[in-house]
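Novice: only geometry, no sequence info:
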């Protein structure tokens, strides 16, 4: 997985770039909602989803049908964004207000998880974001739930307003 090269080129404000992979991973682990951007022909599609990160890949779940799933079946390239600690930095001039944030943006490919153990592990990680309770998944629920893994190809982090 590469961190330096990105199709958007060099970060204009290099003083805001996060280059420490541990800090990028901390943002990935701290978030709960990710936005994924997909492309269907020449039409962009953006959707917020709950996710989990296992230190290597990002997982999310979905119904087995719908716009997001249909698009991924045609084009599994995704762009994802995870942001935490959003706010603003006030200034005396309106045009000098700035966003306070920690953000990760990356590119990858969405892969449908077929292995049931991997699927359950991902669902357990997603559920653990919201509760300490452990759940069993009835086979009927597993059968009608898609779990997808984003294999990360490139990733960048950016922050402003934080040390």
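Specialist: That came through fine. Just so you know, these numbers come straight off a predicted model, no measurement behind them. Numbering: from 1, shown residues only.
Novice: make it CA atoms for all contacts and neighbour counts henceforth
Specialist: Fine.
Novice: can you tell me the centre-most residue of this protein?
Specialist: Closest residue to the average C-alpha location of the chain: residue 34 at 4.2 Å, with CA atoms, centre = their mean.
Novice: my read: that residue touches residue 84, true?
Specialist: No. With contact defined as CA atoms under 8 Å, residue 34 does not count as touching residue 84 (10.2 Å).
Novice: let's bring in a second model and compare:
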């Protein structure tokens, strides 16, 4: 990471970034090219290791690619993006932002208990609620657990002297 001053190492601050959004960008290899999909996700830390859960219908390109090569890349944008004005100097424009990026190993969960746990983590993150899953519900989807083997978190904070531009309107 080039900008060490923006590196986030505090686990609570990293959880804050993860909690600020519901979408992950999951990168996989499709031959010679990356294939990236936005997905809803849930997460948990187990013994200081970050685990991400995603799901989808049984049939699909992402599952085929994961079966072929379980090495994936995650990218998560925090929801705090805002434009910082550079005034009359175009190169001084920037953004307030936060992100978590990292490499991981994806595995399709097999058992009903594993899949139910992954779905519970995902839905808790998405809705702040807990649900009961029937075996039919669980068997109707694939659930992927991504063990994030290394990651970085980064944040550019809003400073008092920053002039924040209003959000774009359509």
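Specialist: Now that the structure is in, tell me what you want to look at. Just so we're clear, the structure is a prediction, and the values are computed from it rather than from any experiment.
Novice: helix or strand for whichever residue in the second structure pairs up with residue 111 of the first structure, just tell me which one.
Specialist: Matched to the second structure by TM-score structural alignment, residue 111 of the first structure sits across from residue 107. Residue 107 of the second structure is part of strand 94-108 when elements are defined by DSSP states H and E.
Novice: equivalent analysis for residue 143 of the second structure, please.
Specialist: In this structure, residue 143 of the second structure sits in strand 142-156 according to DSSP H and E.
Novice: residue 40 of the first structure corresponds to which position in the second structure?
Specialist: Match for residue 40 of the first structure (TM-score structural alignment): residue 30.
Novice: its match: neighbour count?
Specialist: Residue neighbour count, defined by other CA atoms under 10 Å, stands at 16 for residue 30 of the second structure.
Novice: residues in contact with the residue nearest to it when sequence neighbours are not counted?
Specialist: In this structure, residue 30 of the second structure finds its nearest non-sequential neighbour in residue 65, 6.6 Å apart by CA to CA, 6 or more residues apart in numbering. Counting by CA atoms under 8 Å, 6 or more residues apart in numbering, residue 65 of the second structure makes contact with 28-30.
Novice: distance to residue 133 of the second structure and secondary structure for these - can I get that in TSV?
Specialist: Formatted as TSV, the contacts of residue 65 of the second structure follow (distance: CA to CA, whole Å; DSSP: H, G, I helix; E, B strand; the rest coil):
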residue	distance to residue 133 of the second structure	secondary structure
28	29	strand
29	32	strand
30	33	strand
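Novice: and residue 8 of the second structure, how far from residue 96 of the second structure?
Specialist: Taking CA to CA, to the nearest Å as the measure, residue 8 of the second structure falls 14 Å from residue 96 of the second structure.
Novice: what does residue 103 of the second structure give?
Specialist: Relative to residue 96 of the second structure, residue 103 of the second structure is positioned 24 Å away (criterion: CA to CA).
Novice: now residue 22 of the second structure
Specialist: Residue 22 of the second structure is 18 Å from residue 96 of the second structure, where distance means CA to CA.
Novice: and if you look at residue 21 of the second structure?
Specialist: As judged by CA to CA, residue 21 of the second structure and residue 96 of the second structure stand 15 Å apart.
Novice: rewinding a little: relative to strand 94-108, how tilted is the strand holding residue 143 of the second structure?
Specialist: Relative orientation of strand 142-156 of the second structure with respect to strand 94-108: 160 degrees, computed using axes from the mean of the first three to the mean of the last three CA atoms, to 10 degrees.
Novice: what's the counterpart of residue 92 of the second structure in the first structure?
Specialist: Looks like residue 92 of the second structure aligns to residue 96 there (TM-score structural alignment).
Novice: what about that match, how many residues nearby?
Specialist: Count around residue 96 of the first structure with other CA under 10 Å applied: 10.
Novice: hang on, the earlier thing: list just the nearest of the contacts of residue 65 of the second structure to residue 119 of the second structure.
Specialist: Checking the contacts of residue 65 of the second structure against residue 119 of the second structure by CA to CA gives residue 28 as the nearest, at 21.3 Å.
Novice: contact partners for the closest one?
Specialist: Taking CA under 8 Å, 6+ apart as the criterion, residue 28 of the second structure is in contact with 34-36, 62, 65-66, 69, 71-73.
Novice: reformat those as JSON lines; add distance to residue 15 of the second structure and secondary structure.
Specialist: Output for those, formatted as JSON lines (distance: CA to CA, whole Å; three-state DSSP):
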{"residue": "34", "distance to residue 15 of the second structure": "27", "secondary structure": "strand"}
{"residue": "35", "distance to residue 15 of the second structure": "26", "secondary structure": "strand"}
{"residue": "36", "distance to residue 15 of the second structure": "23", "secondary structure": "strand"}
{"residue": "62", "distance to residue 15 of the second structure": "26", "secondary structure": "helix"}
{"residue": "65", "distance to residue 15 of the second structure": "28", "secondary structure": "helix"}
{"residue": "66", "distance to residue 15 of the second structure": "26", "secondary structure": "helix"}
{"residue": "69", "distance to residue 15 of the second structure": "28", "secondary structure": "coil"}
{"residue": "71", "distance to residue 15 of the second structure": "23", "secondary structure": "strand"}
{"residue": "72", "distance to residue 15 of the second structure": "21", "secondary structure": "strand"}
{"residue": "73", "distance to residue 15 of the second structure": "18", "secondary structure": "strand"}
